[in-house]
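Trainee: predicted structure and sequence below. I'll ask about it afterward.
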Amino acid sequence: MRRTARLLTGTALAVGAVGLVVTPAYGGDGGGELEVYPSSVVPGGQVRVNTAACGDGGSAAGDASAVGAGDFTLVPGSDEQDALGKFRVPPSAQPGTYEIVAACAEGGRRVTGDLVVTLTAPREQVHPRGSVKTGVGGALDGSDPVQTAAGVAALAVAAAGGTWLLHRRARGDGI
């Protein structure tokens, strides 16, 4: 029993130690903190980028040469918390995913974001408006009141006739 307990304890400690060794450590210049709007664009489209990684009032040098747009500058925005910039994707850009990079002016922190170039413009979602013309109207859709009254009368006659036939059948009189 003690041997099994020691074996299990030793295995748990070894797995924990391996987990500590394998766990990745991220430094101060990690990427992925550059926001790209829109994230998908057609060649010739304008792209805005922003990051909060450069601190309050910070600026950055942007690099969109991967997509062929070259360098651009990120300057402090109106709220002084994010650095904002923009660039235009060249009309000759090929479809694909491109990494956009910015390096903060102070400290040199490097942040990245992805831009997808497509040949078709992303569509805005369109919501239908109005009514569907199916040929089946409703009683309250503004149709002729005479037709509505005739329909209600026809339904009443059908209901009364059906009730009378069922009553006769239940009595055994037949049809």
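Mentor: Ah, there it is. Numbering: from 1, shown residues only.
Trainee: rest of the way, CA atoms for contacts and neighbours
Mentor: Fine.
Trainee: contacts for stretch 57-68?
Mentor: 54, 69-77, 80-83, 85, 87, 89-90, 93, 98-106 (CA atoms under 8 Å, 6 or more residues apart in numbering).
Trainee: measure the most centrally placed residue in the chain to residue 106 for me?
Mentor: Against the mean C-alpha coordinate of the chain, by CA atoms, centre = their mean, the closest residue is residue 39 at 10.8 Å. Going from residue 39 to residue 106 by CA to CA, to the nearest Å gives 27 Å.
Trainee: over to residue 43?
Mentor: Taking CA to CA, one finds residue 43 at 32 Å from residue 106.
Trainee: again, but for residue 9
Mentor: 48 Å.
Trainee: same check, this time on residue 56
Mentor: Taken as CA to CA, the span from residue 56 to residue 106 is 11 Å.
Trainee: gap between residue 41 and residue 114?
Mentor: For residue 41, the distance to residue 114 - CA to CA - is 11 Å.
Trainee: ok, and here's another one to check against it:
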Amino acid sequence: MRRTARPLTGTALAGTALAVATAALTAGPAYGEPAGDVEVHPSSVVPGGQVTVRTAACGDGGSATGDAGAVGAGSLSLAPDSHEQDATGRFRVPPSAQPGTYEITATCTGSGRRVTGDLVVTLTSGRPEVHPRGSVKTGVGGALGPDPVQTAAGVAALAVAAAGGTWLLHRRARGDGI
């Protein structure tokens, strides 16, 4: 009996796990569902950058009052665009804005419907970072300087000076004088 109990228990657990996974997939995500209520463009911006906010949630020709106070930009008006389908507004992110994700809201004028979108403030723009290449022109030269002959001559001059100084100190220590 014991032998059949284990396989049945394993089969029952596998069936339960499969049922839970199927229910989770068919129910749809409860969090992180793309709302699509407020479009923030660009979605990632550096402090001082301009942002456009657009929503179709207020209906054709609808307007809204936007709130970008979370990022420090205050309120803005969203008016129907040239096609009178979406309500559109713009604001500038303050130069003092700190990096992070901020919620931008819009409240439709007629219906009072409140919709949201996210704005990400970063310290770098979307451009790739460029790292310096090559040598620094300081006038001093370097180990692999622009001319290896000059570098070798400089090393030889330093070696001669070091040998001469050592020879003079050695003579002085023996009492031979200079």
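Mentor: Cool, the structure landed. On a predicted model such as this, the values are computed, not experimentally measured, just so you know.
Trainee: and the TM-score between them?
Mentor: The TM-score (TM-score structural alignment, normalised by the length of structure 1) is 0.54; 107 aligned residues with a CA RMSD of 2.9 Å.
Trainee: returning to what we had before: who has more neighbours, residue 41 and residue 114 of structure 1?
Mentor: residue 41 (21 against 17; other CA atoms under 10 Å).
Trainee: all helices for structure 2, in order.
Mentor: Here structure 2 has its helices, by DSSP state H, at 2-27, 148-174.
Trainee: about what we covered before: residue 43 and residue 106 of structure 1: which is more packed in?
Mentor: When residue 43 of structure 1 and residue 106 are compared for neighbours, residue 43 comes out ahead with 19 against 11, by other CA under 10 Å.
Trainee: next up, the contacts around the aligned partner of the more buried one in structure 2.
Mentor: With TM-score structural alignment as the criterion, the equivalent of residue 43 of structure 1 in structure 2 is residue 47. Residue 47 of structure 2 makes contacts with 93, 94, 95, 96, 97, 98, 121, 122, 123, as judged by CA under 8 Å, 6+ apart.
Trainee: can I get the buried part of these as one PyMOL selection?
Mentor: Selection of buried members from those for PyMOL, criterion 16 or more other CA atoms under 10 Å:
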select buried, resi 93+94+97+121+122
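Trainee: closest one of the contacts of residue 47 of structure 2 to residue 24 of structure 2?
Mentor: residue 121 (33.2 Å; CA to CA).
Trainee: was I right about that closest one contacting residue 99?
Mentor: Yes. Counting by CA atoms under 8 Å, residue 121 of structure 2 touches residue 99, with 4.7 Å between them.
Trainee: so where do the strands sit in structure 1?
Mentor: 35-37, 40-41, 46-51, 60-63, 71-76, 83-88, 96-104, 110-117 (DSSP state E).
Trainee: ok, average deviation of the fifth one from structure 2?
Mentor: Here the mean offset of strand 71-76 of structure 1 against structure 2 after fitting is 0.2 Å, by mean CA distance after the TM-score superposition for structure 1.
Trainee: swap in the shortest one?
Mentor: Average distance between strand 40-41 of structure 1 and its aligned residues in structure 2, after superposition and using mean CA distance after the TM-score superposition for structure 1, equals 0.2 Å.
Trainee: how about the third one?
Mentor: On superposition with structure 2, the mean distance recorded for strand 46-51 of structure 1 (mean CA distance after the TM-score superposition for structure 1) is 0.4 Å.
Trainee: which positions within that strand qualify as buried?
Mentor: 47, 49, 50, 51.
Trainee: so how far is residue 161 of structure 1 from the closest residue to the third one other than its chain neighbours?
Mentor: Taking CA to CA, 6 or more residues apart in numbering, and ignoring the residues beside it in sequence, residue 50 of structure 1 has residue 84 as its nearest neighbour in space, at 4.4 Å. Using CA to CA, we find residue 84 of structure 1 at a distance of 77 Å from residue 161 of structure 1.
Trainee: more neighbours: which of those two?
Mentor: Using other CA under 10 Å, the more surrounded residue of residue 84 of structure 1 and residue 161 is residue 84, with 23 against 12.
Trainee: how close does the residue mapped onto that one from structure 2 get to residue 22 of structure 2?
Mentor: The alignment partner of residue 84 of structure 1 in structure 2, by TM-score structural alignment, is residue 88. Plainly put, residue 88 of structure 2 is 40 Å away from residue 22 of structure 2 if you go by CA to CA.
Trainee: nice, that's everything, thank you.
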